[in-house]
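Colleague: let me see the structure of the following:
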Amino acid sequence: MYKKKYFSNQSLKDLNTFRIDVTAKKIIFVKTIQSLINISKTCQSSKIPYIILGEGSNILFLENYAGVVIINRIKGIKIIEKKDSWLLYVFSGERWHDLVKLTLNLGILGLENLALVPGCIGSAAIQNIGAYGLEFKDICQYVDVLSLKNNTYTRIKKKFCKFSYRNSIFKKKYNHEHAIIGVGIKLSKLWHPIIFSSLENYINPKNLTAYKIFNTICTIRKKKIPNPKNIGNAGSFFKNPVITKKKAQQLIRLYKIPNYPQKNGLIKISGGWLIEHCSLKNIQIGDATIHKQQMLVLINKKSATAQEILKLAKIIHRSILKKFNISLKPEIDFIGQLGKIEPSKIFKIKNY
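Modeller: Okay, the predicted model is just below:
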């Protein structure tokens, strides 16, 4: 089925939101768990590299991929009503924003702050997506993972997922030869709006509803982050730095940096502010540049290559390190010829 003569280079341009014009040896869409198992087993037995993608919204292909790209379209949503809550089971190929819209339309509230976050459910768990005061970990009960090596399922409860800022156990331990199949989500029937500080100027606290929060966030995100169908991008390329209170206080004394205290005593500061105040706003490498409305977003204006985007990212990284002594960490995954490449091999990142 996958002998060499059946391989032909297939374009990935429409399957990655950066719209990088690279190819894979073969692209296969899967709609069932069994199909995923069968394809992965064939690749393993034939020693063909493979990766699993959803919407391709958080990656940068650095070159043509020398294997099979499996596109996860395993879908389905199960909803159970309890006395005080709603329990959802969502398969990993569902689009996140579609889930947010569906639950709101059903009167199930609590996901509205994560409106318009790109990608599928599986990526939401891997990345621990977050926006406007809400993270995936806040509503997650468990994650179901399939070992593609021995076809065994593992249900990992939230406390063992090691969720942190844009990170989880699924980026390391359950990365290679594993696939997220579905997630369990719990939403309380007692709705409490989350009004993050950056929303306060946009929302009237009177007669506040989940729909108003949803619509406001959609409006803000459409202004700040370009639609990848029109302008290639992967959302925030870098994470907002999370630094010690002592270091934050030193910087705040020198600069008026937007900062957000964290529950663990650390301080999150605005990575976009750092970029803007390094005189990088108008820099452009080929067709790769920085989005004017959101400095953490790097964009492909038309036909940028991965190397142009990477060169731009490295200039940003070096500039921030030199001026503020802060090492920006990439939020996206880098994919080379044979699979994912650790960011530490691309950037000089301390304690990544």
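Colleague: going by C-alpha atoms from here, please, whenever you check contacts or count neighbours.
Modeller: Fine.
Colleague: roughly how far is the lengthiest strand in the chain from the heart of the chain?
Modeller: Across the chain, the longest stretch assigned as strand under DSSP state E is strand 178-188. Centre-to-centre, strand 178-188 and its host chain are 16 Å apart (C-alpha atoms, centre = their mean, to the nearest Å).
Colleague: D21 and A125, how far apart?
Modeller: Distance, D21 to A125, by C-alpha to C-alpha, to the nearest Å: 27 Å.
Colleague: quick one: which of these two has more around it?
Modeller: A125 (27 against 18; other C-alpha atoms under 10 Å).
Colleague: secondary structure class for that one?
Modeller: Secondary structure state of A125, per DSSP: H, G, I helix; E, B strand; the rest coil, is helix.
Colleague: isn't it up against E135?
Modeller: No: look at A125 against E135 with C-alpha atoms under 8 Å: they stay out of range, at 9.8 Å.
Colleague: work out for me the element the closest residue to G232 other than its chain neighbours sits within.
Modeller: In space, and not counting its chain neighbours, G232 is closest to F18: 4.1 Å by C-alpha to C-alpha, 6 or more residues apart in numbering. Following DSSP states H and E, there is no helix or strand that holds F18.
Colleague: I have a second one here; can you model it like the first so I can compare?
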Amino acid sequence: MSIERGLSLRPYNSFGLPAQARQLVRIRSDADVRRVLDHPELGRAPKLVLGGGSNTVLTRDVAALVLKVEVSGIRLVEERPDAWIIEAGAGESWHGLVEWTLAHGFPGLENMALIPGTVGASPVQNIGAYGLELKDRFESLDAVDLVTGRSVTLSAHACRFGYRDSVFKQGGFAGLAGKSLITRVRFRLPRPWQPVLGYVDLEKKMAETGVHEPDARQIFDWVCAIRRAKLPDPAAIGNAGSFFKNPVVSAEQCRDIIGRDPHIVHYPLADGRVKLAAGWLIDACGWKGKSIGRAGVYEKQALVLVNRGGASGAEVLTLARAIQESVYGRFGIRLEPEPVVV
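Modeller: Got it, this is the predicted structure:
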């Protein structure tokens, strides 16, 4: 087991924020986790699990032992009459997995193309885009308990998926936040494949191209084009993707807001509540393109906060809090950040 000390984490977080790890160990298997736990010093140390760093805001150097997840491998586990079961190592690129499934004839993840980060982070956040969420394609996952070193397999029910939420983000006695390290994830891709098209941007693409029965590759290409037009590439401009969750309000609250702002972007949900577009709320408060210090709001999408060059985690948080106060002052809605603040 190799222990790296005083390592810069700037290359390991998509915001490109400055921070150092006092100690870091690369995890490539369940056995690597157990070696850490059996170590006389590292076993008792506080731990921070780090995947692709695409959902993390680093505000300081990390004193905890950083477990950098690099478990690799993608394979077809089982071919059922009604589904393909695909397994991927937690350290694999999420977008790389989506490309692999399409290249091997296993469609079903195309709506979530180009989401940054690793496979292991996908169930933690219950990632989603363009009408599809991770939970819709989830089969099970393997994780290692960071206290006992025991390997466990969790079902969708055990993961307690919610909107951008799961048991891995929940604390307390029943939550697993900071208690487990995900090593492998399995996905259930339904057969026969059916496109998921009930999303405004995809409907626009169908109208523009005249293609009303797209295949999975066409949807993949559309999603990539839409995301590239709206969202900055983290390799060019540091960011963590969508910074705030889209708030969900009651139908009555929504009617009240529409009475004052008729153009608000909103999506009725099956349970009678309404999801509001956080980006629209932020834009309506005049934040698009604005900056505080070296942290700013992306000019093409107000939901994305960016590092304009040399920003610190503190500057990003200051900007985020100013936006939250502004939106609450105008709409009475508290925006909840998506990234984990360290």
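Colleague: coming back round to it: and the longest strand of the first structure, which residues are buried?
Modeller: 178-188 (16 or more other C-alpha atoms under 10 Å).
Colleague: quick one: what's aligned to I316 of the first structure in the second structure?
Modeller: In the second structure, the residue paired with I316 of the first structure is I323, using TM-score structural alignment.
Colleague: which neighbouring elements make contact with the one helix or strand that match maps to?
Modeller: Assigned by DSSP H and E, I323 of the second structure falls within helix 313-331. Under the contact criterion of 3 or more C-alpha pairs under 8 Å, 6 or more residues apart in numbering; DSSP states H and E, helix 313-331 of the second structure touches helix 278-284, strand 291-292, strand 295-297.
Colleague: who touches the longest one?
Modeller: I take that to be helix 278-284 of the second structure. Contact with helix 278-284 of the second structure is made by 244-247, 264-265, 288, 301-303, 323, 327, 335, as judged by C-alpha atoms under 8 Å, 6 or more residues apart in numbering.
Colleague: again, but for stretch 310-318 of the first structure
Modeller: By C-alpha under 8 Å, 6+ apart, the list of residues contacting stretch 310-318 of the first structure reads 275, 280, 284-285, 288-289, 298, 327-328, 347.
Colleague: mind checking which of the contacts of helix 278-284 of the second structure are buried?
Modeller: Buried among these by 16+ other C-alpha under 10 Å: 244-247, 264, 288, 301-303, 323, 327, 335.
Colleague: closest one of those to Q218 of the second structure?
Modeller: Checking those against Q218 of the second structure with C-alpha to C-alpha, the nearest one is Q301 at 23.9 Å.
Colleague: and the closest one, what pairs with it in the first structure?
Modeller: Alignment note (TM-score structural alignment): Q301 of the second structure maps to Q294 of the first structure.
Colleague: which one is that match nearest to, not counting chain neighbours?
Modeller: In space, Q294 of the first structure comes closest to K224 once its chain neighbours are excluded; the distance is 5.6 Å by C-alpha to C-alpha, 6+ apart.
Colleague: isn't the one you found up against M295?
Modeller: No: when contacts are counted by C-alpha under 8 Å, K224 of the first structure is not listed as touching M295 (9.3 Å).
Colleague: contacts only, for G67 of the first structure.
Modeller: G67 of the first structure sits next to 24-26, 48-50, 338 when contact means C-alpha under 8 Å, 6+ apart.
Colleague: same check, this time on G93 of the first structure
Modeller: Here G93 of the first structure is in contact with 54, 72-75, 120-122 (C-alpha under 8 Å, 6+ apart).
Colleague: one more time with 6 Å
Modeller: 72-75, 120 (C-alpha atoms under 6 Å, 6 or more residues apart in numbering).
Colleague: what does it align to in the second structure?
Modeller: Using TM-score structural alignment, G93 of the first structure sits opposite G91 in the second structure.
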